[in-house]
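Trainee: Got a predicted structure here, sequence first:
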Amino acid sequence: MQVLKKIKVVLGGDTDNDGVLDNIDICPKVAGPVENSGCPWKDTDNDGVADKFDECVDVAGTVANKGCPEVVVPTVEVQATLNAYAKTILFNSGKSSIKTESNKVLAEIVNILGEYPDAKFSIEGHTDSSGGDTLNQRLSDARANAVKAYLVKNGVDEFRLSAIGFGETRPIATNATSAGRADNRRVEINLVK
């Protein structure tokens, strides 16, 4: 042990005791691995995950999530509430314009989405089978985009939302009754996994 200390002193010492001699240690007063020339690995966001392993270098996260923040996602119950609200959004007949009586429920949706700032959602428009396939496809797409536009205008980050119309292709009830057709005319807001 004494011989090793003498050799270190003669060759330049190892002030930070990291195994890299001071004469080749780029950071002689701070311990770091030999692979990084005696300097600690850089950690830009100070989250404890070295930049070389950090998948989100500029945002603090967790070791378990590779340096990225944990994304809080809504529970199954919250997702069900979102869709219960979304199904009550009303549109003018045959149009994508949202009726003003839907503003209260849309405000509730904005609040719920605000509780999950990192989660992404798909806004899905659906129609009944009245009218032609092409018309229904366009209408469902326009309605999904109208809801997205409303949410963005009211503070939801547009990059968290996508909008798509499915026309009459995904009915949840029979189109043979007026009640069934009413159920099929809907908007859904689903978590993107």
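Mentor: Good, I have the coordinates.
Trainee: make it CA atoms for all contacts and neighbour counts henceforth
Mentor: Noted.
Trainee: hang on, V10 is in a strand, isn't it?
Mentor: No: under DSSP: H, G, I helix; E, B strand; the rest coil, V10 sits outside any strand and is assigned helix.
Trainee: Contacts only, for T174.
Mentor: Counting by C-alpha atoms under 8 Å, 6 or more residues apart in numbering, T174 touches 180-181.
Trainee: Now it: which helix or strand?
Mentor: Assessed by DSSP states H and E, T174 sits outside every helix and strand.
Trainee: Quick check: the closest residue to V105 other than its chain neighbours vs E124, distance?
Mentor: Nearest residue to V105 in three dimensions, chain neighbours excluded: Y85, at 6.0 Å (C-alpha to C-alpha, 6 or more residues apart in numbering). Using C-alpha to C-alpha, to the nearest Å, Y85 is found at 13 Å from E124.
Trainee: Looking at these two, which is more packed in?
Mentor: E124 (24 against 19; other C-alpha atoms under 10 Å).
Trainee: And stretch 135-151, what's buried?
Mentor: Of all the residues in stretch 135-151, those buried under the rule 16 or more other C-alpha atoms under 10 Å are 136-148, 150-151.
Trainee: Name the surrounding residues that touch the host helix or strand of the residue nearest to V105.
Mentor: Using DSSP H and E, Y85 sits in helix 76-86. Applying C-alpha under 8 Å, 6+ apart, the external contacts of helix 76-86 come out as 105-106, 108-109, 112, 186-191.
Trainee: Can you give me the buried ones in the following helix or strand past that helix?
Mentor: Toward the C-terminus, helix 76-86 is succeeded by helix 103-114 as the next helix or strand (DSSP H and E). For helix 103-114, a neighbour-count test (16+ other C-alpha under 10 Å) marks 105-106, 109-110, 112-113 as buried.
Trainee: So in this protein, which helix runs the longest?
Mentor: helix 133-153 (DSSP state H).
Trainee: let's bring in a second model and compare:
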Amino acid sequence: MRAQARRVSHEEEEESAFVSMTDMTVGFLFIIMILLAFFASQMRDSDTVSRSVFEKVLAERDIWRERAETRAERISQLEEQVSQLEKERDELKLQRDDLQEKLRLAHEKIDEQDAKIADLKAHIAELEQLIKKLKTQLSEKEQKIQELQKRLEELEAADPLEVYLAQVAQTRREVLVRLKDAIQLDFPTLQVELSEESDALRFQGEGLFASGRSAFTSDKRRIVEKLAQRLDQVLPCYTIGEKSKFNTTCNPGFVMIEAVQIEGHTDITGSDRRNRELSTNRANNTFFAMTNAAPTVMEHRNLKAQPVLSVAAYGPDRPVATNETPAGRATNRRIDLRFIMVTPQRLEGIETIRAALEGLSGDEQ
């Protein structure tokens, strides 16, 4: 734009100089014509010139006149060109001003973009620092994950003894649930619960005995007798002896029962001596009622060839609820039928149990 403007200015200067020279030439011709007219008016007959000179002067006049006309026409053309150029110059000036304004706005936008770029660069630097920090944390987490996975793999390499003991606990719970469902099917209103450790059936409150009593009423005796019959059906698969009916279908984990303990419990009402006698009498009465109803229950033996059915009495020593409320005391007055399983301490113990069960006559493996 600046080069174009300089070029237009230069052309304007050249046109101005040309117009001035043309004006001078016209003026000069005009003076010559006046002088010729003056000399013609002063000419006398004696002041004559030859025809050749006259014709020469006329020819020169015609030439200068033609030149003057040509220059006048040229001047007109140049004036039109000057006018057109001035118009174009004005348009170019407008375009120049418009472009300058656009250039200014563009520079402002560039400045704004530069500021934004600077902010973005600062933000990028912050993000890069954060990414670096997160990568470090991620690396630490991955290392920790690898360590935990290694520990998990070590733990998943199952210890056969732990696997067997888990199977023992699961089998005991399944047996207790089966007994509970069976006895409640026989006596729907009887209050029977599975202990928190899933190792005993709990006959709570007035379920078997009246408060302060150890003797059965006739209807309560029927419950105990039915419980003995149900137990006599379960024990053969998990014990040894003549009545054993072990097979891998009913006992795939080769689990054995060490003892089925009839436990008598009381609340804290009354003297300690009275409560211990009461819990003992209740356990014993339950034991005798069961063995009378199902004599063969005593033929189920543990690994030491001992009867699995046994008796224990704890008085008020092992409460399972508060003794501060009637409901809590009713819960503590109870009979627990606790299953104690054979839990070997070494792998050799598992093999001993397996051999004892597999060696039974009538094995159906």
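Mentor: Received, thanks. Just so it is clear, the model here is predicted, and its values are computed rather than measured.
Trainee: which of the buried residues of helix 103-114 of structure 1 lies closest to L11 of structure 1?
Mentor: Proximity of these to L11 of structure 1 (C-alpha to C-alpha) peaks at L113, which lies at 61.8 Å.
Trainee: just checking, that closest one touches G155?
Mentor: No: L113 of structure 1 is beyond contact range of G155, at 9.7 Å (criterion: C-alpha atoms under 8 Å).
Trainee: who's in contact with S214 of structure 2?
Mentor: 278-279, 281-282, 285.
Trainee: Tell me which residue of structure 1 lines up with it.
Mentor: Under the alignment (TM-score structural alignment), S214 of structure 2 maps onto S96 of structure 1.
Trainee: got the angle between the helix holding Y85 of structure 1 and helix 103-114?
Mentor: Interaxial angle, helix 76-86 of structure 1 versus helix 103-114 (axes from the mean of the first three to the mean of the last three C-alpha atoms, to 10 degrees): 150 degrees.
Trainee: Could I get the buried residue list for helix 76-86 of structure 1?
Mentor: Residues of helix 76-86 of structure 1 classed as buried: 79, 81-83, 85-86 (neighbour count, 16+ other C-alpha under 10 Å).
Trainee: so that helix versus helix 133-153, what angle?
Mentor: Using the same axes, to 10 degrees: helix 76-86 of structure 1 against helix 133-153 is 110 degrees.
Trainee: Can you show me the helices along structure 2?
Mentor: 2-42, 51-156, 160-186, 218-234, 272-293, 326-332, 347-358.
Trainee: Those into CSV, with extra columns for distance to G315 of structure 2?
Mentor: Output for those, formatted as CSV (distance: least, C-alpha to C-alpha, whole Å):
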stretch, distance to G315 of structure 2
helix 2-42, 116
helix 51-156, 42
helix 160-186, 24
helix 218-234, 20
helix 272-293, 4
helix 326-332, 10
helix 347-358, 34
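Trainee: Ok, which of those comes nearest A312 of structure 2?
Mentor: helix 272-293 (6.7 Å).
Trainee: Which residue range of structure 1 does that closest one align onto?
Mentor: Against structure 1, helix 272-293 of structure 2 falls on residues 133-154 (TM-score structural alignment).
Trainee: picking up where we left off before, have a look at how far, on average, the longest helix of structure 1 is from structure 2.
Mentor: After superposition onto structure 2, helix 133-153 of structure 1 sits on average 0.7 Å from its aligned residues (mean C-alpha distance after the TM-score superposition for structure 1).
Trainee: what residue is smack in the middle of structure 2?
Mentor: L138 (15.0 Å; C-alpha atoms, centre = their mean).
Trainee: Report the separation between that residue and M21 of structure 2.
Mentor: 90 Å.
Trainee: try A321 of structure 2
Mentor: From A321 of structure 2 to M21 of structure 2 the distance is 132 Å (C-alpha to C-alpha).
Trainee: just L161 of structure 2 next, same as before
Mentor: 127 Å.
Trainee: what's the answer for A106 of structure 2, then?
Mentor: 47 Å.
Trainee: R173 of structure 2 too?
Mentor: From R173 of structure 2 to M21 of structure 2 the distance is 130 Å (C-alpha to C-alpha).
Trainee: what's R160 of structure 1 in contact with, if anything?
Mentor: Counting by C-alpha under 8 Å, 6+ apart, the residues that R160 of structure 1 touches are 118-121.
Trainee: Repeat the analysis, applying 6 Å as the threshold.
Mentor: K120 (C-alpha atoms under 6 Å, 6 or more residues apart in numbering).
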